[in-house]
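1. sequence? don't have it. structure:
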């Protein structure tokens, strides 16, 4: 099964215009994400899907592959499908890698590819990590103050997702007992026909309520396999604003490069 990793990368950003081209420890963020994706086991091809010639040229300058997509794509899922069509790719599996995740470990991407390769009946997969108690406590405190940062997931015995939420789920009646909390990592693997189906569906009530696009799949009965992973002591951080880029550079200086 051919696996295509697509990295959606828009130039426009309210908080951080030109974000994909921002330098982090002397390397553009989009180059970092491209190299991490290319290093993932089980990924056959990596392409950046963009709406801006500056990003296209930047990717080509470091030897990466990029494709121009429709500027009217509303989200990364639509841009991934648009890229797939424009490339005339025969890939059976598409992995949507967030372009603002320059610390995503290659083995996390590879784990999603492996799950879809290993089960041809699986329509969709996404990774999650267990939260240490101290991180869970901090997240619950942040959520109580109104933070929308971070998403959690609960899943059944079959490892298929039951629900994703911007709240910390499950709720604990007793602080020290109960099921673990798992943080969702915003990376998705789709069977080709599942990606086409999702883009064709209308937004759903829970999706709009939580602002979580993956809920559209669950509300329409499309199973999402949760792939448990481990950051192996590495820090996770996404880039939403210029100060986040500085934070990532500090992490790289302290922990070293992933590839």
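-> Right, received. Where do you want to start? These numbers come from a predicted model, not from an experiment.

2. use CA for all of it now, contacts and neighbours both
-> Noted.

3. ok, which stretches of this protein are helices?
-> Applying DSSP state H to the chain gives helices spanning 29-38, 53-61, 76-87, 106-118, 133-144, 192-200, 205-210, 215-219, 242-255.

4. who touches the longest one?
-> Contacts of helix 242-255 with the rest of the structure, by Cα atoms under 8 Å, 6 or more residues apart in numbering, involve 16, 22, 23, 24, 25, 102, 103, 234, 235, 237, 238, 239.

5. give the buried residues for it.
-> For helix 242-255, the neighbour count (16 or more other Cα atoms under 10 Å) marks 245, 248, 249, 251, 252 as buried.

6. from memory residue 70 sits against residue 82, does it?
-> Yes - counting by Cα atoms under 8 Å, residue 70 touches residue 82, with 7.2 Å between them.

7. out of the two, which sits in the busier spot?
-> residue 82 (19 against 15; other Cα atoms under 10 Å).

8. so who does that one touch?
-> Taking Cα under 8 Å, 6+ apart, one finds 69, 70 in contact with residue 82.

9. repeat the analysis, applying 7 Å as the threshold.
-> residue 69 (Cα atoms under 7 Å, 6 or more residues apart in numbering).

10. from residue 74, how far off is it?
-> Distance, residue 82 to residue 74, by Cα to Cα, to the nearest Å: 11 Å.

11. near residue 237, how many other residues are there?
-> 16.

12. re earlier: so which of the helices of the chain is nearest residue 169?
-> When the helices of the chain are compared by Cα to Cα, helix 133-144 sits nearest residue 169, at 9.6 Å.

13. name the residues of that closest one that are buried.
-> Buried, per 16+ other Cα under 10 Å, within helix 133-144: 136, 139, 140, 143.

14. now the most centrally placed residue in the chain, nearest residue through space, not along the chain?
-> In the chain, the centroid-proximal residue (Cα atoms, centre = their mean) is residue 187; its distance is 2.4 Å. Spatial nearest neighbour of residue 187, excluding adjacent residues (Cα to Cα, 6 or more residues apart in numbering): residue 97 at 5.4 Å.

15. and for residue 164?
-> In space, residue 164 is closest to residue 153, 4.4 Å off (Cα to Cα, 6+ apart).

16. included below, for side-by-side comparison, is a second structure:
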């Protein structure tokens, strides 16, 4: 089964306008934009037939062409990255059996996260979509809780059933627990990593469904699949010593740069 990666990117983010073009400094002092670093992450994944950036903004298009990425221009009416991927899918060089949405604000996504994700969807014929989840240690969980106390939108958490099919995703920390965890402790909370693998039929149907109340409240695009009866496979991945964080707010820039320095990512 062939797999392609599409990286949706838009300039007019409500929380962080211009985010894809924000430059991050790596461990060697090299500065590169968020979208370029996300593209580099995508091109490091094995078994992928094609990588393309999907955008509606000429500034992002120009930047991507400069560093060598293929760009698919999409409508400005796309409400989220999944809708943008659905539109871009029709313009891939070759049709793919699995289409991966690697969001353009997750440059620290390790290649094996996506490789495990694609393998998980291939092996579960009942799933329409697959997405990775990472068990939080105490340090990660406490970081989520600190963000919420400060009124910041941090990472997304996920809960799932015995078959690893998603029950819910939230920007709140779920499941609720009163226990205090030390930094190295294993916790029952799973960080949802913002990457998705779709069967083309599910991705093609997505833009035709109305935005449901849960998606509207949480601002999480994957909830539209659950609200319309689709199964999302939650694939548990291993960090293997890697740190992971998405760039959601300007305050996340130094956090990501610190992580890149500690991991030696140029």
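-> Thanks, I have the structure now. Quick caveat: nothing in here was measured; it's all calculated off a predicted structure.

17. report the TM-score for the pair.
-> The TM-score (TM-score structural alignment, normalised by the length of structure 1) is 0.89; 258 aligned residues with a Cα RMSD of 2.4 Å.

18. still on that earlier bit, so which of the buried residues of helix 133-144 of structure 1 comes closest to residue 157 of structure 1?
-> Looking across the buried residues of helix 133-144 of structure 1 and measuring by Cα to Cα, the closest to residue 157 of structure 1 is residue 136, at 22.0 Å.

19. which residue of structure 2 sits opposite that closest one in the alignment?
-> Aligned counterpart of residue 136 of structure 1 in structure 2: residue 141 (TM-score structural alignment).

20. from residue 238 of structure 2, how far out is the closest residue in space to that match that isn't next to it in sequence?
-> Leaving out its chain neighbours, the residue that sits closest to residue 141 of structure 2 by Cα to Cα, 6+ apart is residue 189, at 7.2 Å. Separation of residue 189 of structure 2 from residue 238 of structure 2 (Cα to Cα): 14 Å.

21. settle it for me: which of those two has more neighbours?
-> Taking other Cα under 10 Å, residue 189 of structure 2 and residue 238 do not tie; residue 189 has more neighbours (22 against 15).

22. how far away is the more buried one from residue 67 of structure 2?
-> 38 Å.

23. for residue 7 of structure 2, same thing?
-> With Cα to Cα as the criterion, residue 7 of structure 2 and residue 67 of structure 2 are 15 Å apart.

24. which one's more surrounded, those two?
-> residue 7 (27 against 12).

25. check contacts around that one.
-> 52, 53, 54, 101, 102, 103, 104.

26. ok, longest strand in structure 2?
-> Scanning structure 2 for the strand with the most residues, using DSSP state E, yields strand 129-137.

27. pull the distance from it to the chain's centre.
-> Relative to the centre of its chain, strand 129-137 of structure 2 is centred 11 Å away, using Cα atoms, centre = their mean, to the nearest Å.

28. flag every buried residue along that strand.
-> 129, 130, 131, 132, 133, 134, 135, 136, 137.

29. mind putting these in CSV, distance to residue 3 of structure 2 included?
-> Shown next, in CSV, are the buried residues of strand 129-137 of structure 2 (distance: Cα to Cα, whole Å):
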residue, distance to residue 3 of structure 2
129, 13
130, 13
131, 15
132, 16
133, 20
134, 22
135, 26
136, 28
137, 31
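
30. can you tell me which of those residues is closest to residue 205 of structure 2?
-> residue 129 (12.1 Å).

31. contacts only, for the aligned residue in structure 1 for that closest one.
-> Counting by TM-score structural alignment, residue 129 of structure 2 lines up with residue 124 in structure 1. Contacts of residue 124 of structure 1 were listed using Cα under 7 Å, 6+ apart, and they are 189, 190, 191, 223, 224, 225.

32. what does residue 102 of structure 2 give?
-> Counted by Cα under 7 Å, 6+ apart, residue 102 of structure 2 has contacts 5, 6, 7, 195, 196.

33. test my guess that the first one contacts residue 50.
-> Yes - taking Cα atoms under 7 Å as the contact criterion, residue 5 of structure 2 and residue 50 are neighbours in contact, 6.2 Å apart.

34. quick one, which of the two is more surrounded?
-> Using other Cα under 10 Å, the more surrounded residue of residue 5 of structure 2 and residue 50 is residue 5, with 28 against 19.

35. tell me how far that one lies from residue 161 of structure 2.
-> 27 Å.

36. repeat for residue 243 of structure 2
-> Relative to residue 161 of structure 2, and taking Cα to Cα, residue 243 of structure 2 is found at 26 Å.

37. so which of those two has more stuff around it?
-> Between residue 243 of structure 2 and residue 161, counted using other Cα under 10 Å, the more crowded position is residue 243 (15 against 11).

38. and that one? What does it align with in structure 1?
-> Aligned partner of residue 243 of structure 2 by TM-score structural alignment: residue 235.

39. top of the contacts of residue 124 of structure 1 by neighbour count?
-> residue 189 (30 neighbours).

40. mind listing what the alignment partner in structure 2 of residue 37 of structure 1 touches?
-> With TM-score structural alignment defining the correspondence, residue 37 of structure 1 maps onto residue 42 in structure 2. The neighbours of residue 42 of structure 2, taking Cα under 7 Å, 6+ apart as the test, are 5, 51.

41. any idea how far residue 231 of structure 2 is from residue 42 of structure 2?
-> Residue 42 of structure 2 is 25 Å from residue 231 of structure 2, by Cα to Cα.
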